[in-house]
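> coordinates only, sequence not included:
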């Protein structure tokens, strides 16, 4: 991009930026990823007038974090790839952790002094939720390399800067573990720098993959020395290394929901003592329900785990009672307990999608376009506290036999059995639910029940339907009942309702 094009783009950006910050209509929107980042940043309440990223690490202890971080051994590789460029053209190279907290930087004295003024230095955090649109935070937010130029930054103090950043994904855990960034003055950092930064991130990931395979080989050799090779060999992050030739567990077994100690949220005082990013919590002794419904027990083995299947009795059935006006409740074994509407919606959706749903899919089915997978994960956590291992993860699914009144209604409809239908159908499915998927299922079920009873049902079956909330004033149902002999009490009741 030539300087003329940069000048023209800067003029466009200034107009869009001022309109966005004053909540006016944008004359011309910036690039789509920047526009989306502005929306996220403003919705998070970021003040464009802040002048520095927050300091979140106690610098007296940051060396401990650096030594423990999985990117520490790769610094020479990143330095060889990028630091020379930074020195040559007066830029600074930054390496952060997965939450945009600066752990290392390299550059000339002059540019480091300028970087200090905006918090582009050790221990400061550059996530979007802290400082708005910026190279590091936006690359981490979208999960791919990003170049953020001048007025594309949300902070006005950054308008003299440009940044190219790329996230680094750990092939072992599948998680983002850091970000590499080159930052400098707006006109000296060309947008094409983002390709070089992306290449450096890929080189780091390749080196991590090589080290991972070497660890796997060492662990596999120890495993193969065991007599009988008991159990399935897992890495510390739950990757299946050996012992599952049929692939019934997939590539990874989910361990504890938070198996890393790297907490993204600083405490209320703003400064935190460094923790050890990437350090794994040992979860030996954890029981889990596997994808095929069997129960597994984790045992520590060298640097990883052995997963052994254990015999277990058939788990108790989960019975869902979600039809009609009565508040929803669940029966697990011989224990009956009421449910909140949200928990009932989640269980109904899992019962309707027995192959499982991701957090994103569940969120969409429950809340529609405005759903947030984080909210769903929190609700699943609360449900598990009530139902134990009845809900499995990745994807979320019911891991025990299921009985549900609305599923029984479906079976009776398929069998065209009006007697069983009249006994089972006590009213609409979760009538207070506003979930788009539940509403669709509720309306479809209601229409099919009504049509089946009108076609095949006897007066007894129609009368049973007339006791439900929708059947109580159903004109066609009541007309059929009113046609019964006048001595029939059901006929009198139907005529009264029609009147």
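Structure's in. What do you need? All figures in this text were calculated on a predicted structure; none of them were measured in a lab.
> only C-alpha atoms for contact and neighbour calcs from this point on.
Will do.
> now do the same for residue 397: helix, strand or coil?
strand (DSSP: H, G, I helix; E, B strand; the rest coil).
> actually residue 319, not the one I wrote
Applying three-state DSSP: residue 319 is strand.
> tell me which helix or strand comes right after the host helix or strand of residue 241.
Assigned by DSSP states H and E, residue 241 falls within strand 240-242. Following strand 240-242 in sequence order, the next helix or strand is strand 287-289 (DSSP H and E).
> who are the packing partners of that following strand?
Counting contacts by 3 or more Cα pairs under 8 Å, 6 or more residues apart in numbering; DSSP states H and E, strand 287-289 is packed against strand 295-301.
> any buried residues in the helix or strand just after the strand it packs on, and which?
Sequence order places strand 304-310 as the next helix or strand after strand 295-301, per DSSP H and E. Using 16 or more other Cα atoms under 10 Å as the burial criterion, the residues of strand 304-310 that qualify are 304, 305, 306, 307, 308, 309.
> comparison target below:
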């Protein structure tokens, strides 16, 4: 695949660019104050960041999983097969040059971070570590998060970062695409000093990503050839069913992964697959139409759309090609939102928060998806208040949907130690909320006991 075209038109590390960035002070809710001296890619990213983050001082990474869960994420991710290529082309030379190399998934969550040992120790202070969420919605403007938001190469230098905590770093990031479907699988990032955002670094990372995508193609062709050869074996061993997973949290269109193949679905096809995953027993056409299109919808409409869905899935659907009479999936399709609900039901609140990348398909109006979205958001909030720990509450406050949750911000202010470096920004946002929002009715129960 041809490397993504760079978004930069001027040197992000030059003195003039850095002076403009240092002079910029984003004001929550007032993007008009973002100065025009910033590079366009940075200015637009700051505006997006302000939609999710109330204050640059509050923008910071957070861990989304435990160490054992991280290993599971790595093994299941399609980019695991490219790591030898990244190790040879980027990690080794990067470490020698005093830089770090990170590989993250399509949601901006870092799965691998390696490189210079001294810089790794420094990076731990801002949670630039494997297992941390560095999406633009969580951290604000940063190379891996912004590259994923734009789906193209991005360089962010020093003061161009939205978060005040990471302005000592400079980064170059390039998305990795599925060589067949074109879907973004993840991102490769190089982080370090000013040299990490140099033009030569961008060319190097783009070349490494192109090599990694070519490696993915070779691996898949080899896998398919081995599958064909196995059909001629005297003792045929039944192939292991490929894992199928659908991501609908924090995205506008679903991301389907079947084995090592990943594709982006249309909103309607995402809705249909989600509804079928929620009803493994199967649904008649009229009922599937009601849950997807709304009450009174025609079963004929669903039949036509299911034909299109089967055509889109083609040979890559594996064992989840929908069947009819009734409409159903022949094998399990895991859905991230359902996994979150299951974690909450099992009392694993922190893992659920780590998996919760945002609301369910924000643009969907399908009745079944609207209910799933509302139920999941409500359960997440209830679990946070039930857990009542400072860490859990603070992680909840980092979610975009918690920005106007006055009760949650009040709880956070009660839990956060007075000497915490995060307290000033939290109290500032709470004060702004109390001025802007109407006073809610007092709640006499349901809060955890605060000691």
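Here it is on my side, so go on. No experiment lies behind these values; they were computed from the predicted model shown.
> tell me how the two chains score on TM-score.
The TM-score (TM-score structural alignment, normalised by the length of structure 2) is 0.52; 285 aligned residues with a Cα RMSD of 4.8 Å.
> got the buried residues of strand 304-310 of structure 1 as JSON lines, with distance to residue 185 of structure 1 columns?
Shown next, in JSON lines, are the buried residues of strand 304-310 of structure 1 (distance: Cα to Cα, whole Å):
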{"residue": "304", "distance to residue 185 of structure 1": "46"}
{"residue": "305", "distance to residue 185 of structure 1": "49"}
{"residue": "306", "distance to residue 185 of structure 1": "52"}
{"residue": "307", "distance to residue 185 of structure 1": "53"}
{"residue": "308", "distance to residue 185 of structure 1": "57"}
{"residue": "309", "distance to residue 185 of structure 1": "58"}
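> quick check: of these, which lies closest to residue 149 of structure 1?
Set against residue 149 of structure 1, the nearest of the buried residues of strand 304-310 of structure 1 by Cα to Cα is residue 304 (43.9 Å).
> got a list of what whatever residue of structure 2 lines up with that closest one touches?
Structural alignment (TM-score structural alignment) places residue 304 of structure 1 against residue 318 in structure 2. By Cα atoms under 8 Å, 6 or more residues apart in numbering, residue 318 of structure 2 lies in contact with 242, 258.
> and residue 318 of structure 2, how far is that from residue 242 of structure 2?
Distance from residue 318 of structure 2 to residue 242 of structure 2, counting by Cα to Cα, to the nearest Å: 7 Å.
> quick check: neighbours shared by these two?
residue 258.
> going along the chain, name the strands of the stretch 101-250 of structure 2.
With DSSP state E, counting those that start in this stretch as the criterion, the stretch 101-250 of structure 2 has strands at 110-115, 132-133, 154-157, 170-177, 184-192, 244-247.
> any chance of these in a markdown table, plus distance to residue 164 of structure 2 and mean neighbour count?
Putting those into a markdown table (distance: least, Cα to Cα, whole Å; neighbours: other Cα atoms under 10 Å) gives the following:
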| stretch | distance to residue 164 of structure 2 | mean neighbour count |
| --- | --- | --- |
| strand 110-115 | 20 | 22 |
| strand 132-133 | 17 | 26 |
| strand 154-157 | 13 | 30 |
| strand 170-177 | 13 | 30 |
| strand 184-192 | 16 | 27 |
| strand 244-247 | 31 | 22 |
